[in-house]
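# coordinates only, sequence not included:
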């Protein structure tokens, strides 16, 4: 079965989510698997640029870009909590 969002075909479930939301969740949240320090720095630089563009579009009257900016900003704030919790589950957190 083929899946289309806004006239574009989604190749897989990740692409479907990206097309439906209008943003790449992993760009702001970060990948759930490990990334190098250099990869993280590059991803965050791009995420900041995209977030800035979304905010500029929102300020110019694009309501969808405004909601996307809020969602992307929220994603960037949830990652440390998730990673910290995962580290504690693994026995490597501050409590270990």
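Cool, got the structure. The structure displayed is predicted, hence computed values, not measured ones.

# only C-alpha atoms for contact and neighbour calcs from this point on.
OK.

# roughly how far is the one helix or strand residue 57 maps to from the heart of the chain?
Residue 57 is part of helix 37-59, with elements assigned from DSSP states H and E. From the chain centre to the centre of helix 37-59 is a distance of 10 Å (CA atoms, centre = their mean, to the nearest Å).

# One more: stretch 80-89?
Distance, stretch centre to chain centre, for stretch 80-89: 17 Å (CA atoms, centre = their mean).

# Check stretch 57-77 too.
12 Å.

# next one: stretch 67-80
Chain-centre distance of stretch 67-80: 7 Å, with CA atoms, centre = their mean.

# Use this one as the comparison:
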């Protein structure tokens, strides 16, 4: 019984607000995605199968809506922490 209560309390504590630094990191990534499409391309050749190519393209809903990346960052931090951002985002 005590073990179940302890596990339940630990699970509930994990649902609390996120640290401001962790929120800033997560929200910077979301704001970067609001700046434009993301992606990568892989080209290569190997001796077993010959040439290969692969890639991916990502487009966020914030980008499609034309949302301002700074506002995306600020709203995201407030949603995750209940506080204003502690620093300006690095959107490079």
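Thanks, I have it. This is a predicted model, so every value here is computed, not measured.

# Overlay the chains and give the TM-score.
After superposition, the two chains reach a TM-score (TM-score structural alignment, normalised by the length of the second structure) of 0.28; 42 aligned residues with a CA RMSD of 4.3 Å.

# The helix holding residue 57 of the first structure packs against which elements?
Judged by 3 or more CA pairs under 8 Å, 6 or more residues apart in numbering; DSSP states H and E, helix 37-59 of the first structure is in contact with helix 25-29, helix 63-89.

# got a list of what the residue nearest to residue 46 of the first structure when sequence neighbours are not counted touches?
What sits nearest to residue 46 of the first structure in space, not counting adjacent residues and going by CA to CA, 6 or more residues apart in numbering, is residue 27, at 7.8 Å. Going by CA atoms under 8 Å, 6 or more residues apart in numbering, residue 27 of the first structure touches 43-44, 46-47.

# if we go to 10 Å?
Neighbouring residues of residue 27 of the first structure by CA atoms under 10 Å, 6 or more residues apart in numbering: 40, 42-48, 50, 72, 75-76.

# Any chance of a markdown table for these, columns distance to residue 83 of the first structure and neighbour count?
Shown next, in a markdown table, are the contacts of residue 27 of the first structure (distance: CA to CA, whole Å; neighbours: other CA atoms under 10 Å):
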| residue | distance to residue 83 of the first structure | neighbour count |
| --- | --- | --- |
| 40 | 14 | 15 |
| 42 | 19 | 12 |
| 43 | 17 | 19 |
| 44 | 16 | 17 |
| 45 | 20 | 13 |
| 46 | 21 | 14 |
| 47 | 19 | 21 |
| 48 | 20 | 16 |
| 50 | 23 | 17 |
| 72 | 17 | 23 |
| 75 | 13 | 16 |
| 76 | 12 | 18 |
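
# of the residues you listed, closest to residue 5 of the first structure?
Of all the contacts of residue 27 of the first structure, residue 72 has the smallest distance to residue 5 of the first structure: 19.7 Å, by CA to CA.
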